[in-house]
Each structure stands twice: as structure tokens, then as C-alpha cells.
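>>> I'd like to go over a predicted model; first the sequence, then the structure.
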Amino acid sequence: MKYLITSTLLLALGLSACVYEPEQFEEKSAESSNSGASSDIGTVYSINSGKQICNPSITQDTVNYPGAMLWLNFGGKLNVSPKDSGYTISGVYQHDRITVTNQDNEVQWYLMTDSSECQFQDPEWTTHPNFVVATSADTTGSKGCTDLDYGIFTARMSDHKRFWLVEKGMGEFTCPHVWVDPSVTEPDTSASDTTIQGFFGTENVRLVFVDKSSVINFVDYANGGMKKAIKLKKSPEMEKENWTPDSPLISPDGKFIVFNVVKGPGNNTVMKSYIQKLSETSAPVEIERTADMMGEPMQPHWFKYGERLFVTWAEVPDDVFFIKSDFSLAVTQDGSVGRTAMREISLDANAPADLAMQWIGPVTEVAPIPTTGGRSADGKYLATGYANGFMLELP
């Protein structure tokens, strides 16, 4: 869904990996970013310095891709160190590849569109380190890559093979996310990659996405798959005021999601965040804005550390327009443009509704800059990207 863009809307959607795809900004000098600069907040690394990125997603594989992030590119030139000759850095088309780079701006992994595809959208690391999920638009029946029909696929990072979860009928802002049974370690690559079991090494796989009617759908491949997809309930406020859900992410146990909602467009555009159990009868529960928060929680992510579970999010003050900020500069690191925060939570899918989600302790600040791509599984890195791409290595 494309929106009329106002300053307020850009403020809100500049935080989002999915609900709004920005137009390509005018390029700035690659030397303007002080990549690798250390300060009290940690070390900030510039990704694709001087060139725009979007859809940042922090690594979920701290063994093969430590200190890395996934992202989408824009057209023209890229400012990265290629992995091999197959990764071109000039004559690049918008969203023609999914890229994973490390903190030194070196390409560690990539997936290119093929000759029948127009572009990728909405890439995200799944809950499993070996799989990423995204949408892709086919050129078949489309002139000049307009009025595109999207499908949802997962890619196996170990061998770049793809599996189509939904072949067609999706919109541009589908925002898919996938949960894979964490007991799967290394899938049998000799098995058939044409089935869920063969591709993932288990049938215990779950998918969420936003359909063209702006409803979050939940698919459990161990219990009927797409034929028994569930449309999740909206809250009365979301229904009445036409809130649009965005970027649902499945919890580590596979039983809940966090997501944004957006009300707009216009000068009164607002974003909020919710948690919801993955069931037909469960209602979404708003993540409360407490008195010590700078603004509404935006772009929430799950973060599991040992046996503890947290929700992380970005906060920005209402009057700050920050999406082009260079977070390697000290002037942006004092919290004036926003912050990344988190709060511990306990989930129990078998408990009564009023006990299923329990916050533990207060909201705490992770970093005095707002980041939108989540926190790495080892807790060491944050990622963000809209006009500029950055990773922050925490102290």
C-alpha cells in the first residue's frame, strides 16, 4: 500500500521495515560517515556507506554470520566489498538482491533475482539461523514491472535453495515471517526440497503475513497449511479507526507475534505496537507506553537471551524527523533523535488470556539511538537502515 507522504508519516514510517518503501534519496558522500567510530554507546559501523538501504534485519546466525545484517538495496551503485564476481556493485537495480554484510561492510551472503523476477520485498531473517524469508514479484504478465503479483519464499542460507510458501496473490507489503522448529539443526540437503519436511527438515513450520485486506494471516504447516490459514482478530480500536498491521514477527516459541499498526495517512499518523497469541480467538494486546518512554513503541522485535525473553523497540520524540540521521556522528548519539529500548516479558500460551503475557520489570534503554532491525541472538549488535544503514556493537 502506497501512502501520501507527509513529514509526520515519514517520521513514523521511517522506523518501519515493511509498511512503507521509501523513494530513493539523493546520495551523499561515502566519506561523510565515520564508520567504526567508538564512543560511550559502543562502536557504530556504516553499512553500504553513503548509499541508501531498507529492510534491515540483524543476524540470527552468530556462528556463520556473527556481527552481520541483512538488507535490501536501491539502484545505481553499492558501496560494499563484494563476496565474489557474481555480486556486482554498479548498474544495480532497485531490490535486485538480498545482501548480508558484516560490520566491515563485506558481503557475506547474497541472493540475486533471476531473469523472471522484478524485485524482492520485505526480507527478514526467520527464527532459524539457516533460513530467510522474503517476497518476490514475477515479471510474467507485467509490463515494466508494474502491478506486480508477489509470492512468499524462504531461502536456505547453506545452499541458496528456495522454497515457495505462497506462489502468488500477495501484495507489495506482505511482511512475511517464518518460525521453524528450533530442534532442527542441519536439514538433510539430499532430501526432496519440494516439500516442507524435505526443505526445512521438519513439518513444524509456521508463517505469518499481512494479506491485501490488511489482516494478519497465520499458517501452521503441521496442521493443515494454507488450507487452514487463520485470520487473526483485530482489536475494536483497530477495526473502528482503520489501523493497518505491519511487520508481524513470531516469538521464539512459535506461539505469539509482535507487530506494528499504523493509522493514517495524514498529519495525525500514529504507530502503535501489539502482542497477540497465534489463535483464532485471541485478541491483540497493546504494548503500553509508560511514562518514562519517549514515544510509542515502534518496530518491535523479540530477543531471547538464555531463558529470558524480551521485546525490543524503537522510540522517537513526537517532533523529531530523524530518518536520514548519521548515527556515527556524536551529535546523534545523545538520545535526542530517539532510542532503542526493551522490556522483559513472560509468555504462556496455555494460560488464561489475562496471564498469557506478563511484563517483568521496567522498560530499559539499550542504546540512545533508535534502531529498527532487531538485536542479534548473542545480544551484541543492533541494526538499522532507512536512508543510512548502520550496525551498533554494544559495549
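Nice, thanks for sending it over.
>>> CA atoms for contacts and neighbours, from now on please.
Noted.
>>> any idea which element residue 11 lies in?
helix 7-13 (DSSP states H and E).
>>> which parts of that helix are buried?
Neighbour-count burial for helix 7-13 flags 8-13 (criterion: 16 or more other C-alpha atoms under 10 Å).
>>> please name every helix or strand in contact with the helix or strand where residue 340 lies.
In this assignment (DSSP H and E), residue 340 forms part of strand 339-347. Applying 3 or more C-alpha pairs under 8 Å, 6 or more residues apart in numbering; DSSP states H and E, we find strand 339-347 packed against strand 308-315, strand 357-367.
>>> nearest to residue 112, of these?
strand 308-315 (30.0 Å; C-alpha to C-alpha).
>>> what is the burial count for residue 361?
Close neighbours of residue 361, defined as other C-alpha atoms under 10 Å, add up to 9.
>>> thought it was touching residue 343?
Yes. Under the criterion of C-alpha atoms under 8 Å, residue 361 makes contact with residue 343 at 7.1 Å.
>>> distance check, residue 163 against residue 117.
Using C-alpha to C-alpha, to the nearest Å, we find residue 163 at a distance of 15 Å from residue 117.
>>> same question, residue 247
23 Å.
>>> so for the two, which sits in the more crowded spot?
residue 247 (28 against 17).
>>> quick one: what helix or strand has the more buried one in it?
strand 244-250.
>>> buried residues in that strand, which are they?
244-250.
>>> continuing past it, what's the next helix or strand?
Per DSSP H and E, the first helix or strand lying C-terminal to strand 244-250 is strand 256-263.
>>> okay, the angle between that following strand and strand 244-250?
160 degrees (axes from the mean of the first three to the mean of the last three C-alpha atoms, to 10 degrees).
>>> circling back to that earlier point, of the buried residues of strand 244-250, closest to residue 108?
Set against residue 108, the nearest of those by C-alpha to C-alpha is residue 249 (24.2 Å).
>>> alongside the first one, take a look at this:
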Amino acid sequence: MQIYKVGGAVRDRLLGKPVTDIDWVVVGATTEDMLAKGFRPVGADFPVFLHPKSGEEYALARTERKSGRGYGGFTFHASPEVTLEEDLIRRDLTINAMAEDDQQNLTDPYHGQRDLKARLLRHVSPAFAEDPLRVLRVARFAARYAKLGFTVAPETLELMRQLSESGELEALTAERSWKEISRALLEDQPQVFIEVLRECGALKVLMPEVDALFGVPQPEAHHPEVDTGVHTLSVLEQAALHQQPLTVRWASLLHDLGKGLTPEEEWPRHIAHEHKGLKLIKAVNERFKAPKDCQELALLVGQYHTHGHRALELKPSTLLELLQSFDVYRRPQRFEEFIAACEMDARGRKGLEQRSYPQADYLRGAASAARSVAVQPLLEKGFKGPELGEAIKRERLKALKAYKEQA
């Protein structure tokens, strides 16, 4: 039995990055050997075991064969005869197909170290094209390592293009797709993820609503970058620079989908794009079964982001409706995330990345003014039921009028 550290742990050590998760491959062992040493089995499809003390994953060396469509369409074979090289060749990228023993002796049959130095994301073998999930994975690695100068090798991009055109991407489950998308959006340069998907034709398949934004112009006075797709990438980039949570990044990606529906004769204006985009945002949310908090914020930002930009001009009654829509009294964090998304939208414009956004503090102050209305005095006056609701609304409107006058 020989045990090797494999994949990301080896890659990140060679890059000088912190190693968090460690994967191990065991060569020359059987399931019975692992059980005898106290390992606990966890793999349903192939033999993976948890170490009795560390809890880390140890997988028996295995080969795989394509047997159906999609990410799960593989037959695995694990036995003591499978070599380390045979196990590594089934991996996605050369930089993930290296192994080292307990003395840090490197096994690198597919030149991963060379590609690390060349800053290339290159597939290990033609079998790469058998797994559609790898299109998303490579785009995610491109986003993670873009700041180190990594790019996708042309021949790998071509395989990704073939996969995108093959219909295989449609076989991916919502859960697997969302796992890759959400991880990619939380990388340092998530806009690169979208760029790579677009370059290989996968964006058109997975998110045609986002793909449709490229080439759609906006008024240059407000958007010096003009192109709506370029603007969307810039908003996503700003969200990452400001370390926004996943909810804000997802909303940043989807906020302008309605502009993709504007007839060409109306360009570069996009009247009512906020309302038109809601059905598209809902469709993307449902396609990937995004978590509820991501879905809700994306829809609210899509509908109200221009309200955010015009916050200082809004009538108190409109401001109150906005606050009610977000339920700022019970869910203040969601309104904070809305403000953040609006600010990222304002900064995601060429040459305006450092602009101030006074609307943020104004909206926070408005929410605070509305929340300061006490309910107890109204109860003491005998209001109850629907009448109490109307009385609270009147008091909040009064508070917002006073706030606007003072601001």
C-alpha cells in the first residue's frame, strides 16, 4: 500500500499558496485493507474512506470509463493493480494531476509543474471532453488564478467549445452547476469566470440571459463603457474588490437582464428594464436552484436598483414603499445588501470606479427613521388590526418627510 497527496494540495504548495483541503490516493490496496486499518467508507459510487483520526478523505486509485451523459455518466474501476499514473490521467488539468509521497517526492507524469510555471490551465487527456462539469471547473480556476497570470490553453478552450456545442452541458444537474457557479462567484476575479464561459460558448447555453447583454449599448453619459455585458462584468468585479457576499455578487450578475429584451430601435435607452428583467431573473434563479436569499435579493435588486440610484430624489411615499418592499423592520441585513449591490452597480462603470455613493448613507438614514416609529403609543390610543397598520404607515411617512427635510 502506497499513499500519495494529490491534486489541489500539491498544486497550491508549489504555487506558495496556503493548503486547506488535502486529498489522498491509495495505490495497491483493497477495500478490505482500508477497513482493516480502521478507515470508514463514504463513497457511494467509488471507494472513498475517511481516516480514523484526521477525518481526511482517502480514495483508492481508480480508472473511469464514460457510460452515459453528464457529470454522473461514468463507470469506475478500483483495484490494487491500478497505478498512480492511471489514476492521475483521469483528472481535469495537468496542474491538478500531480502527486507527492510523504517525502515530498513529486510524481508529475503529465507536466503539471511545467504548466504551473507557464501559467497555463491545460487538460490532461482527451478524456477531459467526457465530463461537461469541467467547463465550469476550468472557468472557475481561471477566475481563481487570473491574478497570478493564468490563462486557459487554446487547445483546452477548443475542447470546452466542443463540449458547449455538444448538448452535454444540458445534462448537468442544477445542484452541480450551482456548486461551481457559487464557488466561482466567490473567487477574487469572478468576472473572469463569466468571460471564459462566454469565450467557449458555454455562457450562451447556461445563462443565455447574461450572454444576450453583450453588444447591447447603454447611454454613454451614464455608462462610459457603453456595452451592457461589459458593465455587468465590471459590477461583478467591484463586488469582489469590495468583498461582498455571494448574495450581492449573484444580484450584481443578474441586475440588468431586462436590457437584453430592449428592441434595437429603442437603444441605447432601456425604458422599464427593471420590470422586464424580473421574469428573466426568476428563470435563472430557478434553473440553478439558487438559495432563497440569493433569489430574493437578485429579484429585489433587479426591480429597485434605479430607485437606489435616485434615492435622494424619491418622494417620502416612494421611499416608504421601497422600505416596505424590503421589510427593513424585520430583515435589515437584506436592505444593507441591496444598498451594497446598488453601490457596486454605480462603481461598475469605466472611469467611475472610485465615485462616492451618498445614496448609501441616505438610504440607511431613511430606514433608521422609519424604524424609529414606536408602535406602543399607537396601541395605547386604541388602534388595532388594519387600522393599526394604517396608523403605523402614517407615522412612518411623517418620519420620512421630516428626515428628507433635514437631509
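Received, thanks. As the structure is a prediction and not an experimental result, all values here were calculated from the model.
>>> TM value for the aligned chains?
The TM-score (TM-score structural alignment, normalised by the length of structure 1) is 0.26; 183 aligned residues with a C-alpha RMSD of 7.5 Å.
>>> assign residue 204 of structure 2 to helix, strand or coil.
Secondary structure, DSSP: H, G, I helix; E, B strand; the rest coil: residue 204 of structure 2 is helix.
>>> ignore what I typed, I meant residue 159 of structure 2.
Applying three-state DSSP: residue 159 of structure 2 is helix.
>>> next: residue 133 of structure 1.
Applying three-state DSSP: residue 133 of structure 1 is strand.
>>> try residue 9 of structure 2
helix.
>>> I'd say it and residue 23 touch.
Yes. Using C-alpha under 8 Å, residue 9 of structure 2 is in contact with residue 23, at 7.1 Å.
>>> what number of residues lie near residue 15 of structure 2?
Neighbourhood size, residue 15 of structure 2 [other C-alpha under 10 Å]: 14.
>>> how close does it sit to residue 120 of structure 2?
Using C-alpha to C-alpha, residue 15 of structure 2 is found at 13 Å from residue 120 of structure 2.
>>> re earlier: going by distance to residue 154 of structure 1, which of the buried residues of helix 7-13 of structure 1 wins?
Comparing these against residue 154 of structure 1 with C-alpha to C-alpha places residue 13 closest, at 25.3 Å.
>>> relative to residue 43 of structure 1, how far out is the closest residue to residue 136 of structure 1 other than its chain neighbours?
Nearest residue to residue 136 of structure 1, sequence neighbours excluded (C-alpha to C-alpha, 6 or more residues apart in numbering): residue 120, at 4.5 Å. Noted for residue 120 of structure 1: a distance of 30 Å to residue 43 of structure 1, by C-alpha to C-alpha.
>>> more neighbours: the two, which one.
The neighbour count for residue 120 of structure 1 versus residue 43, taken as other C-alpha under 10 Å, is higher for residue 120 (25 against 19).
>>> isn't that one right up against residue 135?
Yes. Residue 120 of structure 1 lies in contact with residue 135 (C-alpha under 8 Å); the separation is 5.6 Å.
>>> now do the helices in the stretch 301-407 of structure 2.
With helices called from DSSP state H, counting those that start in this stretch, the stretch 301-407 of structure 2 shows them at 316-326, 332-347, 358-371, 376-380, 385-406.
>>> more neighbours: residue 9 and residue 23 of structure 2, which one.
Comparing residue 9 of structure 2 with residue 23 by other C-alpha under 10 Å, the one with more neighbours is residue 9, at 22 against 16.
>>> returning to that earlier point: mind putting the helices and strands packed on strand 339-347 of structure 1 into JSON lines with distance to residue 230 of structure 1?
Below are those laid out as JSON lines (distance: least, C-alpha to C-alpha, whole Å):
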{"stretch": "strand 308-315", "distance to residue 230 of structure 1": "24"}
{"stretch": "strand 357-367", "distance to residue 230 of structure 1": "21"}
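>>> most tightly surrounded among those?
Most buried of these, by mean neighbour count (mean count of other C-alpha atoms under 10 Å): strand 308-315, with a mean of 22.
>>> and that strand with strand 256-263, angle?
10 degrees.
>>> same for strand 308-315 of structure 1, what does it pack against?
So strand 308-315 of structure 1, by 3+ C-alpha pairs under 8 Å, 6+ apart, packs with strand 298-305, strand 339-347.
>>> wait, which of these is closest to residue 240 of structure 1?
Taking those one by one with C-alpha to C-alpha, strand 298-305 is closest: 21.0 Å.
>>> got the angle for the closest one vs strand 308-315?
Counting by the same axes, to 10 degrees, strand 298-305 of structure 1 points 160 degrees away from the direction of strand 308-315.
>>> strand 298-305 of structure 1 packs against which elements?
For strand 298-305 of structure 1, the packing partners by 3+ C-alpha pairs under 8 Å, 6+ apart are strand 244-250, strand 256-263, strand 270-277, strand 308-315.
>>> columns distance to residue 108 of structure 1 on top of these, output as a markdown table?
Shown next, in a markdown table, are those (distance: least, C-alpha to C-alpha, whole Å):
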| stretch | distance to residue 108 of structure 1 |
| --- | --- |
| strand 244-250 | 24 |
| strand 256-263 | 29 |
| strand 270-277 | 32 |
| strand 308-315 | 26 |
